[in-house]
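Q: I'd like to go over a predicted model; first the sequence, then the structure.
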Amino acid sequence: MTSAKSWHRIGQLTDIPKLGARCVLTPFGRLAVFRTADDEVYAIEDRCPHKGGPLSQGIVHDTSVTCPLHNMVISLKSGKVLGPDEGAVRAFSVRIDPETSAIELSLTEASAEAPYPVAAE
């Protein structure tokens, strides 16, 4: 049996620059919420599994982020480390309200769902 997701409004899409991130403090710890060049939004834990580096300060490219400390690349979709390295961080469900462009985050469960792109204006 799957529990229903509880969505929490955390800001507007325009609060996050393209290829940038903002942080949110939650009961799960500090999360980094990323916006891609295509206006997809993802949320993962804001700590690199290697040495705990702040992923929110990393470089966003496509649907990945590179840790600013040691260049470990993490998938924004799954939270898994890419390439020859190993490890993972938790990924959380995010959606965009198509009418208001509000970003909503689900803290009910960690997941690796696809992003909810912004509706065309």
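A: Sure thing, it's come through. Numbering: from 1, shown residues only.
Q: can we go C-alpha only for contacts and neighbour counts from here?
A: OK.
Q: need the contact list for the nearest residue to residue 62 once chain neighbours are set aside.
A: Take residue 62 and drop its neighbours on the chain: the residue closest to it by CA to CA, 6 or more residues apart in numbering is residue 36, 6.5 Å away. If a contact means CA atoms under 8 Å, 6 or more residues apart in numbering, then residue 36 has 18-20, 60-63 as its contacts.
Q: next one for the comparison:
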Amino acid sequence: MTHWTDIGSLEDIPVRGARVVRTAAGCIAVFRTSADEVYALDDTCPHKGGPLSEGIVHGASVTCPLHNRVFAFATGEAQGADPEVVATYPARIEAGRILLDLAALKARSAA
């Protein structure tokens, strides 16, 4: 079951930037690409715990600010030899507003 939640305007996030959404189950980083697409990932890098929201956004990826690991927005998978993955969450833009499907987050925290 989808549960879309409005978290703010697209304009609230700078182009190639991020904002953090704090939830009871943890922080989610919401990214805006140069093409005005939005993606949501866990904010914590699985390798060294770096805040991905403070990383460098390029194309459809973000680079962790602590150790330069690159994560794909669409899959959460790290590029390179190490098979690290961060959780991704459905996000979309509707009438200039960013919507997140928090049902996915609730399902993860219930497991």
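A: Yes, it's here. The model shown is predicted, which means the values in this text are computed figures rather than measured ones.
Q: picking up where we left off before, between the contacts of residue 36 of structure 1, which is nearest residue 70 of structure 1?
A: Checking those against residue 70 of structure 1 by CA to CA gives residue 60 as the nearest, at 14.6 Å.
Q: the strands in structure 2, which residues?
A: Chain-ordered strands for structure 2, with DSSP state E as the definition, fall at 4-9, 17-23, 26-32, 38-42, 56-58, 61-63, 70-72, 88-89, 91-94, 97-101.
Q: winner for burial among the ones you listed?
A: For the strands of structure 2, the largest average neighbour count (mean count of other CA atoms under 10 Å) is found in strand 38-42, namely a mean of 25.
Q: now the residue nearest to residue 110 of structure 1 when sequence neighbours are not counted: how far from residue 71 of structure 1?
A: For residue 110 of structure 1, the nearest residue in space outside its immediate sequence neighbours is residue 92; the separation is 4.6 Å by CA to CA, 6+ apart. According to CA to CA, to the nearest Å, residue 92 of structure 1 stands 22 Å off from residue 71 of structure 1.
Q: ok, back up a step: you'd agree the residue nearest to residue 110 of structure 1 is up against residue 105?
A: Yes - counting by CA atoms under 8 Å, residue 105 is a contact partner of residue 92 of structure 1 at 7.2 Å.
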